[in-house]
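Engineer: Next one to model:
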Amino acid sequence: MRVDTTGKVSLDHIYTSPDPRDYFGTLRGLDYQIPQLAKPYFARLIREYRQARRVPVANVLDIGCSYGINAALLRCDATMDELYERYAGPDAAGYTRDSLLARDRRLVRARGHLEQARFIGLDTSHHALSYALAAGFLDAAVHADLEGRDPTEQERGRLATADLVVSTGCLGYVTEKTLSRVIAAHGERLPWMAHFVLRMFPFDPVAECLAEAGYETARVDRVFAQRQFATAQEQALVLDRLADVGVDPRGLESDGRLYAQLYISRPRGTKDCTTMDLAPPRKQPPNRPDRGST
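Structural biologist: Down below sits the predicted model:
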């Protein structure tokens, strides 16, 4: 398998299909679980934002949302295992894109009871966004690569509605350039943020950017298993990169999985209402992995 400049295998092809079957079919074999592990943290942050701001509904911007996976998990109270069976199970090949969408709309009608949140997707894949919107997982979308350009006026207006900004693995490819443009779209109103970031990608540049914009950042005091390594070459290259950035892989990446950390950023001076186990960012994370059901 081809590797990208970071040392990870390139999975670009799974984001360009007209439906999520390639995505789930590929990632099921790698036991990709980070959206499942992120789900309770995002749900808690939505609840805490609504309580702190006294608003009935929170608008959630998911950066790198692909097919609306985080939104589907939260909105329909689904699990990754359920979605894997749905799109990569033995019956999945018998569906057309239209019949998959009809089935997903029925799921949203039957189980889409999270009325406290609206979901906005930001992604560079037109196919993935189109599917997520048509299925009803997303309420709105921004199809843009904000690493390379400023948002248009229409895109800026959509970004400005976000109360929370979340991501599950895109930071490292997406940088502080995108976050700066998202923040700028809000003017003086700063959204809360929660980002799961692979340990191979230093968070310092993002944290510095957010601090300059008026944020305080803390890290949840555990690590989260993202997925298995796809090949021995990928593991070796990632271990080299971890060594370069001064991160100890023993008991974590050395055992065969990629791991992420969760950073919570809120406007400076926000009342400390979180119930999460937060710790100040530091170089070496604790050796307490969260693998969920894996």
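Engineer: make it CA atoms for all contacts and neighbour counts henceforth
Structural biologist: Will do.
Engineer: so how far is stretch 82-97 from its chain's centroid?
Structural biologist: With Cα atoms, centre = their mean, to the nearest Å as the basis, stretch 82-97 stands 22 Å off its chain's centre.
Engineer: Please list the residues outside the longest strand seen in the chain that contact it.
Structural biologist: Counting residues, the longest strand found in the chain (DSSP state E) is strand 257-267. Surrounding strand 257-267, the residues in contact under the criterion Cα atoms under 8 Å, 6 or more residues apart in numbering are 169, 190-199, 210, 214-220, 222-229, 252-253.
Engineer: of those, buried ones?
Structural biologist: Buried subset of the contacts of strand 257-267 (neighbour count, 16 or more other Cα atoms under 10 Å): 169, 190-199, 210, 215-220, 222-229, 252-253.
Engineer: Pull out the buried positions in the longest strand of the chain.
Structural biologist: Arg257, Leu258, Tyr259, Ala260, Gln261, Leu262, Tyr263, Ile264, Ser265, Arg266, Pro267.
Engineer: Can you report how many residues neighbour Glu208?
Structural biologist: Look at Glu208: counted by other Cα atoms under 10 Å, it has 15 neighbours.
Engineer: Another sequence for comparison is provided below:
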Amino acid sequence: MTPFDHIYDQPDPRAYFRALGPLEYQAPHHGQGIFRRALTARGQQGRAAEPETVLDICCSYGINAALLNHEVTLDELYAHYTSPQATALTTAELIEWDRNYYAARRRHDAARVIGLDAATNAISYARAVGLLAEGFAENLETLPPSPSLLRAVQHTRLITITGGSTFLSPRTFQPLLACAHEPVWVAALVLRTSSYTSIAACLASYGLVTEKATAHTFPQRRFTDADEQQYAVHAVTAGGEDPYGKETDGYFHASLHLSRPPEDVMAFPLADLMASA
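Structural biologist: Just a heads-up that it's a prediction; the model follows:
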């Protein structure tokens, strides 16, 4: 896969949107409706009337939090961050502009979102503009979580991932699930070029059943070149999936994997949560 490391830890997200816009990167858009419906279902389980806590892994600049908690679309964010007005601002000016932008669009049912990402600058930006209640620049693949992270995620009800699952393993999930005060739901959009098997097995050890949505996949982004497309087609085929009409048409595709306690699988069918996907 083409590396985009240079855009993930800038002082603000303008380079991110400039680079990924032409490639039609859209994973957070697909997650927006699914995550909102998942939170609605969790809220029907008789908990206190307080904001639900969501942990967004590989949160980058807080884009999933922006889409979850605000009346805004991903296309509008592309337009916002690539506009002449945004281009002319310093990072400090952009942060102030974004504070007002998101405050004016805040939903009444906003969740408390905690962000986890190895990119220090991205986390700092997301916190500065008010997208994250708390943010942690940590890589649990290489180091154990800090005590402050473990304290912050104790009341997590939903874990979300729209990018980065390819680079994750049980090492990231084990300490987070071990410290949770109650079973969590884990909703992940996973590229079809990679396997989710080891993570699903880890989640199963904490009592979570993983369902994969097989009737629908989600375009993630266009390929950067023919080599990347060839890699994807071969990887998808090797994994037992059919790339025809998906990767063969020029896009990475992702599948939804949703992990929950067995009783929640029965109470909230996956098809209902996918209803508008």
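Engineer: what residue of the second structure matches up with Tyr183 of the first structure?
Structural biologist: If you look again at residue 183 of the first structure, you'll see it is Ile, not Tyr. Ile183 of the first structure maps onto Leu177 in the second structure, with residues paired by TM-score structural alignment.
Engineer: Equivalent analysis for Cys170 of the first structure, please.
Structural biologist: Structural correspondence for Cys170 of the first structure with respect to the second structure (TM-score structural alignment): Gly164.
Engineer: Could you report the neighbour count for its match?
Structural biologist: Neighbours of Gly164 of the second structure (other Cα under 10 Å): 16.
Engineer: show me what contacts it?
Structural biologist: Gly164 of the second structure neighbours (Cα under 8 Å, 6+ apart): Cys58.
Engineer: for the second structure, what's the longest helix?
Structural biologist: For the second structure, the helix reaching the highest residue count under DSSP state H is reported as helix 27-43.
Engineer: That one vs the first structure, mean deviation?
Structural biologist: With mean Cα distance after the TM-score superposition for the first structure, helix 27-43 of the second structure departs from the first structure by a mean of 0.7 Å once superposed.
Engineer: The first structure: matching residues for the helix or strand following that helix?
Structural biologist: Later in the chain than helix 27-43 of the second structure, the nearest helix or strand by DSSP states H and E is strand 53-57. Aligned by TM-score structural alignment, strand 53-57 of the second structure corresponds to residues 59-63 of the first structure.
Engineer: And for that stretch, what's in contact with it?
Structural biologist: Contact with stretch 59-63 of the first structure is made by 70, 117-123, 159, 161-167, 170, as judged by Cα under 8 Å, 6+ apart.
Engineer: Among those, name the ones in strands.
Structural biologist: Using DSSP E, the contacts of stretch 59-63 of the first structure in strands are Ala117, Arg118, Phe119, Ile120, Gly121, Leu122, Asp123, Leu164, Val165, Val166, Ser167.
Engineer: Can you give me the distance of the match of Ile183 of the first structure to Tyr78 of the second structure?
Structural biologist: Using Cα to Cα, to the nearest Å, one obtains 34 Å as the distance from Leu177 of the second structure to Tyr78 of the second structure.
Engineer: Who has more neighbours out of these two?
Structural biologist: Legend: neighbour count by other Cα under 10 Å for Leu177 of the second structure and Tyr78, higher for Leu177 (21 against 17).
Engineer: Can you classify that one by secondary structure?
Structural biologist: Here Leu177 of the second structure is recorded as helix under DSSP: H, G, I helix; E, B strand; the rest coil.
Engineer: residues contacting Leu73 of the first structure?
Structural biologist: Pro35, Gln36, Lys39, Thr79, Met80.
Engineer: which residue lines up with the second one in the second structure?
Structural biologist: Mapped onto the second structure by TM-score structural alignment, Gln36 of the first structure lines up with His29.
Engineer: So what's the residue count around its match?
Structural biologist: 20.
Engineer: Just confirm it contacts Thr73, I think it does.
Structural biologist: Yes: when contacts are counted by Cα atoms under 8 Å, His29 of the second structure is listed as touching Thr73 (7.1 Å).
Engineer: What count of nearby residues applies to the alignment partner in the first structure of Pro11 of the second structure?
Structural biologist: Mapped onto the first structure by TM-score structural alignment, Pro11 of the second structure lines up with Pro18. By other Cα under 10 Å, 17 other residues sit near Pro18 of the first structure.
Engineer: before we move on, what about the one 4 residues further on?
Structural biologist: Summarising burial for Asp22 of the first structure: neighbours were counted as other Cα under 10 Å, giving 17.
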